[in-house]
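*Asks:* Sequence and predicted model, in that order:
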Amino acid sequence: RLLARHPILLDELTRTAASFTATDWAEERRLLAGECAALGDDTERLMDLLRHFKQRHVLRLSIADVEGELPVMALSDELSALADLLLDVVLGFAGRAVFGGDGLSPPPGFAVVGYGKLGGKELGYGSDLDIVFLYDESRNDEAEKLARVAQRVNTWLTSHTAAGVLYETDLRLRPDGAAGLMVSSFPSFRDYQAKRAWTWEHQALTRARYCAGDAALGERFERLRREILSAPRDGAKLRAEIVAMRDKMRGEVKADSRDLKHVAGGVIDLEFAVQALVLAESGRHPSLLDNKGNHQLLNRAGEMGIVPKEVAAAAAEAYLALRARTHAASLNDEEHPLLAEGELAAERAAVQALWKAVFG
């Protein structure tokens, strides 16, 4: 599909190495910066350049994936690093449009936080980017301009050009959701998380991380994330709220009962179980605060005896199988992959055993 839409990538196909080597993203950033500099401030051509850059790398990664040279987690690491790089580049151009400058570096005191699959470094080929924009309180007087930066970032990502779209985005995880401000000062974000956020928003925070922009602000965010997640909670109440949210989702989603994401023992069930473990246990087990992905967190929970080790290990391996199926579906242009009769039955049973161990 990618080649059909963008024949220019055929040249990349002929240059792809016989065996995959991990990407030097710092070097790729340097090379991309040179290509961008040659285009000056021609926004349309810069947008197309970034889209072709992404498409070349996705093609290279998909070839390695199909040939079995790239494990599931390594593939997602690469796709997530690609997204981080492009977010940082786009943020630089958005900052230039509002504040001036050369566009080679993002504006100070402004950061992009990734949630969901981006935040957990578990991106797939067609994943949206769940992002939140934060700014340092030292820039309160420029809040309106920073909101324009955020809007321009979103436009750069989502605009449809001759080269396609860079990424679809979801900005609804910001404080107060779609009704909230496009950008949040760090103090207002901190207060929201501490005083007004719902349990499901803290679930989302388990998979959040700094992705682009001001690194010092990113470090402040990570310290806050750990503080919020490790706060004391009533375990029984927490689990009841998460189960209620999962039941509500099942009632609201009009999906086929075989849908890989929503099926019993599917991806969402596993993610909710891991999020419950982080929120309930990270105060006593700080290593669960590390944003290392569901697979590693499950294994840690098993090693620490929070859930039976064999249950955690089986669920962790099941998660890899579910993710591999998701990647394959994306390559085959399946928007909502459906499981065949009996497909991944053992893996789904492992996830259901985890659910029982966590929620009873």
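*Replies:* Right, received. Where do you want to start?
*Asks:* okay, CA-based contacts and neighbour counts for the rest of this
*Replies:* Fine.
*Asks:* Could you count how many residues lie near residue 36?
*Replies:* Neighbourhood size, residue 36 [other Cα atoms under 10 Å]: 20.
*Asks:* right, and it touches residue 44 too?
*Replies:* No - applying Cα atoms under 8 Å, one finds residue 36 not in contact with residue 44, separated by 11.6 Å.
*Asks:* putting a second one here so we can go through both:
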Amino acid sequence: MHGCQSSKETDGKKAIDSRQFYLKLAQRLLHLFTTRTMSGELYEVDTRLRPSGASGLLAINIETFYEYQTTEAWTWEHQALVRSRIVAGDDILAKRFDQIRLSILSTSRENDVLTKQIAEMRTKMHDNLSKETEELFDLKQSRGGIADIEFISQYLVLQFAEKHPELTKYSDNIRILNCALELKLIEQADFDSLTQAYIEFREHYHKASLNNAKKLLSVKALPTHIGQVRKTWTRLLG
């Protein structure tokens, strides 16, 4: 995102439309992030998550982003916004992004509608992405796995941030769950089981990544964690 309000030409040696400049800058950064070297890829970037998906521009004005989030974005895109944060950029732009993020995440939502939309997206993800078998548990996509915990955290923010904006402060799951615990939105048992499961799932996931192995584990390896996550999901999201 950028804060450019006009299409005036840049003042460099080869002047181009300022909006075209930001597009080329985004393309250059994407190239640097995703170029495969002997040490692997620096950072995996999923550009499909940008506004309007594959048909959208790689770089847009921040107010255009705000309008899109307000009028067009789907619930799953607001879920993605829960996890978003500024990592680099102009201070004024970063402050405006934080204002937009807070405004969108704090919007009033009907609980029945929200839980239905989140559950439908989770089912779609599982059906299309899970590599599980009868014997193997997909650490990310199987029901009771990492994605379920992420979706639970995102649900808590989207449903309760209107009354408790402090839920939007952090973008990581454990601190969101800890905030929800402090606000008495979940019980201590929920917090303990979700965070313990998340930490252990992530440990196995990272080890598999380092070994270039599949993110699968025997279904018998972590039955307690899996069952507890599924139980919490059912209670909160049906």
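*Replies:* Now that the structure is in, tell me what you want to look at. All figures in this text were calculated on a predicted structure; none of them were measured in a lab.
*Asks:* Can you pull the TM-score for these?
*Replies:* Overlay of the two chains. TM-score (TM-score structural alignment, normalised by the length of the second structure): 0.89; 226 aligned residues with a Cα RMSD of 1.7 Å.
*Asks:* joint contacts of residue 36 and residue 44 of the first structure?
*Replies:* Common neighbours of residue 36 of the first structure and residue 44, using Cα atoms under 8 Å, 6 or more residues apart in numbering, do not exist here.
*Asks:* What lines up with residue 315 of the first structure in the second structure?
*Replies:* Aligned by TM-score structural alignment, residue 315 of the first structure pairs with residue 194 of the second structure.
*Asks:* Over to residue 269 of the first structure?
*Replies:* The equivalent of residue 269 of the first structure in the second structure is residue 148 (alignment by TM-score structural alignment).
*Asks:* hmm, who's touching the helix of greatest length in the second structure?
*Replies:* Of all segments of type helix in the second structure, defined using DSSP state H, the longest is helix 188-210. For helix 188-210 of the second structure, contacts defined as Cα under 8 Å, 6+ apart pick out 139-140, 145-146, 149, 174, 177-178, 181, 214-215, 225-226, 228-229, 232.
*Asks:* Excluding covalently adjacent residues, which one is nearest to residue 276 of the first structure?
*Replies:* Spatial nearest neighbour of residue 276 of the first structure, chain neighbours left out: residue 239 (6.7 Å); criterion: Cα to Cα, 6 or more residues apart in numbering.
*Asks:* To which residue of the second structure is the one you found aligned?
*Replies:* By TM-score structural alignment, residue 239 of the first structure lines up with residue 115.
*Asks:* just checking, that match touches residue 233?
*Replies:* No - here residue 115 of the second structure does not reach residue 233: they are 10.5 Å apart, not a contact under Cα under 8 Å.
*Asks:* Strands of the stretch 1-150 of the first structure, start to end?
*Replies:* 110-115, 129-135 (DSSP state E, counting those that start in this stretch).
*Asks:* The second structure now?
*Replies:* Taking DSSP state E, the strands of the second structure run over residues 36-37, 40-41, 136-138, 216-218.
*Asks:* Can you state the mean residue-to-residue distance of the first one versus the first structure?
*Replies:* What it means is strand 36-37 of the second structure. Superposed on the first structure, strand 36-37 of the second structure shows a mean distance of 3.9 Å to its aligned residues (mean Cα distance after the TM-score superposition for the first structure).
*Asks:* Tally up the residues packed near the aligned partner of residue 55 of the second structure in the first structure, please.
*Replies:* Applying TM-score structural alignment, one finds that residue 55 of the second structure aligns to residue 179 in the first structure. By the criterion of other Cα under 10 Å, residue 179 of the first structure has 9 neighbours.
*Asks:* roughly how far apart are residue 179 of the first structure and residue 187 of the first structure?
*Replies:* 19 Å (Cα to Cα, to the nearest Å).
*Asks:* tell me the centre residue of the second structure?
*Replies:* Closest residue to the average C-alpha location of the second structure: residue 80 at 3.5 Å, with Cα atoms, centre = their mean.
*Asks:* Fine, thanks again, bye for now.
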